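1. I would like the atomic coordinates for the input below:
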Amino acid sequence: MARGISKLSATYVSSDNLKPGRHSDGGGLYLNVTKTGSKQWLFMWVVAGKRYEMGLGSAGKAGKAETVSLKLARDKAQEIREILGRKGDPRMEASDRKAKIVFKTFGDVADDLITDMRPSWSNPKHIAQWEMTLGDAYCAKLRKLPVQDIETEHVLQALTPIWQKKPETASRLRGRIERVLDYAKTKGLRSGDNPARWSGHLKNALPTRKKETVEHFAAMAYQDVPEFFQSLSDAMAAQALRFLILCASRSSEVLGARWEEFDLEGAVWTVPKDRMKAREEHRVPLSPQALAIVTALKEVAVGDYVFPGQQPHRPLSNMAFAMLLRRMKVDVTAHGFRSSFRDWAGDATGFPRDIAEAALAHTVGNKVEAAYRRSDALEKRRRMMVAWANYVTASRSAKVIPLRG
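-> This is a model prediction of the structure:
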């Protein structure tokens, strides 16, 4: 009848060569194998000399949502033992317990997490990176497994192929898998320790990674920016890129700019904190050249976005700048123009470092210094942005004269 071992193993349970009969895991839990080879979990107990048994689900092919793993079967068995311990009837509570059990795959839970977090992630690239790393590119097998069955071996299968080849990607993937599994536990979809945790766990199973060379955003030398600026067309993407260069802003800030953020009379653009990387509101003083761009667009505006795409009520694509620069055969990134501005401010002007960093919305100093420095130095930054705009829009033949702050 019962197999004489105290504990089953996951490998044993998944074997196709088990003999028909009931195989004990100890403590009342059995794996029942029929003559046709199907496998079900049973829990057996005795009350007042009478034996009872209850089915806990199929132990069929791994990877299917309806399959009950060894781990989940043990969890269910423990619940029954607790019910018996308080003199309850597991059969009476079975329907309630069954209604609470929700089977979801890792892919389902990963998608749910991204959907729930999407409102707080302002950068479209950030969302795309989560979707890509947790998608079939790296988690094809993992996505198909019931989330309650994910073990260390499954996480390692996803990480090992890229751990040395793509160390930065692998590190982010591990953290995101850990986040998904924590999310699943919070939702009551799994229990126990997180098999993707690093400290004291995967750190002991994975080799030391090779140091990955940091790739900086390709930037244009600031001396070449005026000529490039003059070469831009009047297309919407080109006007947006002009505005980005003049304001030294990030792509996502410019592409998502809405008319409600602009004070054209005061020549100030206020980017709300939910669209800023540092989650702090950022005021951008507009130079006459930057103001001229948005003023002209305001006269023909039909939607909420300053730089609309082909559909007037939607912004330009987040690939608009990359496609424009590719067509112009310029090997730089839009983000790189922030570096061009910073190099110009440091090499060709006398503007203070903290003013230049404030223009880039970078945090300057420690928390104590930041607490005492509450002003955003708007007017000081305005003088610097006007000087930058004058430099960028100067004639190509003009002589470059270092500026003082």
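2. okay, CA-based contacts and neighbour counts for the rest of this
-> Fine.
3. Report the buried residues of the host helix or strand of residue 55.
-> In this structure, residue 55 sits in strand 50-58 according to DSSP states H and E. Within strand 50-58, the residues scored as buried using 16 or more other CA atoms under 10 Å are 54, 56-58.
4. Redo these as a markdown table? Include distance to residue 23.
-> Shown next, in a markdown table, are those (distance: CA to CA, whole Å):
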| residue | distance to residue 23 |
| --- | --- |
| 54 | 15 |
| 56 | 14 |
| 57 | 15 |
| 58 | 14 |
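5. Might you report the residue contacts of residue 43?
-> Neighbour list for residue 43: 28-30, 53-56, 77 [criterion: CA atoms under 8 Å, 6 or more residues apart in numbering].
6. now the other sequence, so there's something to compare against:
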Amino acid sequence: MTRSLTFTKATLDALPPATSGSRDTYHDSKTPGLQLRVTETGVKTFSVYRWLKGDSKPQRTTLGRYPQMTIDQARTAAAQVNAVVEGRGNPGDERRAKRASGITLREAFAEFLLARKSLSPRTVYSYERIMGLHAEEDRTDARRPKHKPRRSGASFKDWLDKPIVSITKDMVAQRHAKMGEHSPAQANGSMRVLRTVLNFAAAKYENSKGEPIIGENPVRRLSQTRAWYPVARRSTVLRQQDLKPWFAAVLALPTVDGGSQRVANAKPEDVRDYLLFLILTGARRTEAAKLRWDQVDLIARTFTFHETKNKQRHTLPLSDYLFDMLSARKEAAAGDYVFPGTGKGGYLVETRRQTAKVVEQSGVSFTLHDLRRTFITIAESLDIPAYALKRLLNHKSNNDVTAGYIVMDVERLRGPMQLITDYILRTAGLRASASVKSIGPRAERKNSPE
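-> I've put the predicted structure just below:
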């Protein structure tokens, strides 16, 4: 049923519920387009029903429920909608723009994560931690990287419920400086994450004119004022004289760290073979940890990483030493992962106790990524061709036109992989000695790729 009447409190209070399965509509005789709709349960809602220029049918703009919204309030709101329509605007666009202007950092970040489905769980956790979504005492999530807790002011927790349009350049500069008191590298990394989220928000949210709600990303202030902290790239490798004691300590892990008994996240022999695999392949720590037996082909003597940093599958040959090691592991394997662990994912995550033992026994301080840098540095010192080296490391060659024409078959990499293994094992005293080249002081190879 549709009818026109003058809206008064007494009139609207007296309106009965609509008949079952229908909805009654009443037009206010004083305000163009203002309606009251009544459901079969008696719910009464104000709306504006107007034709918009260029549209094929009228559009309805919901205002609010009666009596929570009074008649005077409804007429005022309807007049505002009518003003937009008369100005050839769209009330729907105005509402969306108003909502967009109130989007908080928390909401924008949630939308960002939904749109970035390719991010790894570890990266997602790191971003969430930067935003301040994880409590400091949360120490149970296997995705989280191992690092020192962030101090107060080292995240954006207190900004989460602020509208993103309220985040100013001054706020960014001050927070960056405060973060830098604790760690310049973390300060830079946190601001890069914020910049990415705000760039996403600028592309997604618009005002009523179709313009980004963020005119300029406030993180640009750091570039404009050259405030980014100069953070030296890590360049540590195991030196030539480090390899022999390091290998001896790694190979002794099952003896010095409890035999075959599980300690923390893994058996000592699993960590032993994992460390050997890292230094003899140059693999990234997580890619190696997630290696499954169905990705290892002992007949073809190859292995393939499915989840890589550049999202491209990466197949490499096994050197003789790694083939023997993985063949022995396969015979005793009881699960899906080459390097199993007791964590939620089923693969090796925690190695700190065993690596600490290696450092203690060998006197060689190292990180897991140092092993990748060592592999790269040795490969370069052996004059491995640049294109073969890039394929071994799974580095992209987007700006290299020539590289795009070179198809590097996995068998072309078998010789270089074996050459690197032979060099490392000879230097470590595990194979017959031969002349070896110096791979340089531990902290001087600053231009080696990651």
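7. After superposition, what's the TM-score, could you say?
-> Aligned and superposed, the two chains score 0.64 in TM-score terms (TM-score structural alignment, normalised by the length of structure 1); 315 aligned residues with a CA RMSD of 4.0 Å.
8. Relative to the whole chain's centre, how far out is the next helix or strand after the strand holding residue 55 of structure 1?
-> Next helix or strand after strand 50-58 of structure 1 toward the C-terminus (DSSP H and E): helix 70-85. Computed by CA atoms, centre = their mean, to the nearest Å, the chain-centroid distance of helix 70-85 of structure 1 equals 36 Å.
9. what does stretch 365-372 of structure 1 give?
-> 29 Å.
10. ok so, going back, now do the strand holding residue 55 of structure 1 against helix 70-85: the angle between them, please.
-> Orientation check (axes from the mean of the first three to the mean of the last three CA atoms, to 10 degrees): strand 50-58 of structure 1 against helix 70-85 gives 150 degrees.
11. Could you list every helix and strand in contact with strand 50-58 of structure 1?
-> strand 39-47 (3 or more CA pairs under 8 Å, 6 or more residues apart in numbering; DSSP states H and E).
12. ok, now which ones touch residue 202 of structure 2?
-> Per CA under 8 Å, 6+ apart, neighbours of residue 202 of structure 2: 212-215, 217.
13. looking at this, it is in a strand?
-> No. According to DSSP: H, G, I helix; E, B strand; the rest coil, residue 202 of structure 2 belongs to no strand; its state is helix.
14. Kindly provide the distance from it to residue 90 of structure 2.
-> 21 Å (CA to CA, to the nearest Å).
15. try residue 297 of structure 2
-> With distances taken as CA to CA, residue 297 of structure 2 is found 62 Å from residue 90 of structure 2.
16. ok, now residue 223 of structure 2?
-> 38 Å.
17. and if you look at residue 166 of structure 2?
-> 25 Å.
18. same thing with residue 106 of structure 2?
-> 28 Å.
19. And residue 387 of structure 1? What does it align with in structure 2?
-> Following TM-score structural alignment, the counterpart assigned to residue 387 of structure 1 within structure 2 is residue 419.
20. Buried residues of the helix or strand hosting its match, list them for me.
-> Secondary structure from DSSP H and E places residue 419 of structure 2 in helix 414-427. Using 16+ other CA under 10 Å as the test for burial, helix 414-427 of structure 2 gives 414, 416-427.
21. With distance to residue 115 of structure 2 as new columns, can those be given to me in CSV?
-> Putting those into CSV (distance: CA to CA, whole Å) gives the following:
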residue, distance to residue 115 of structure 2
414, 39
416, 40
417, 39
418, 42
419, 43
420, 41
421, 42
422, 46
423, 45
424, 44
425, 46
426, 49
427, 48
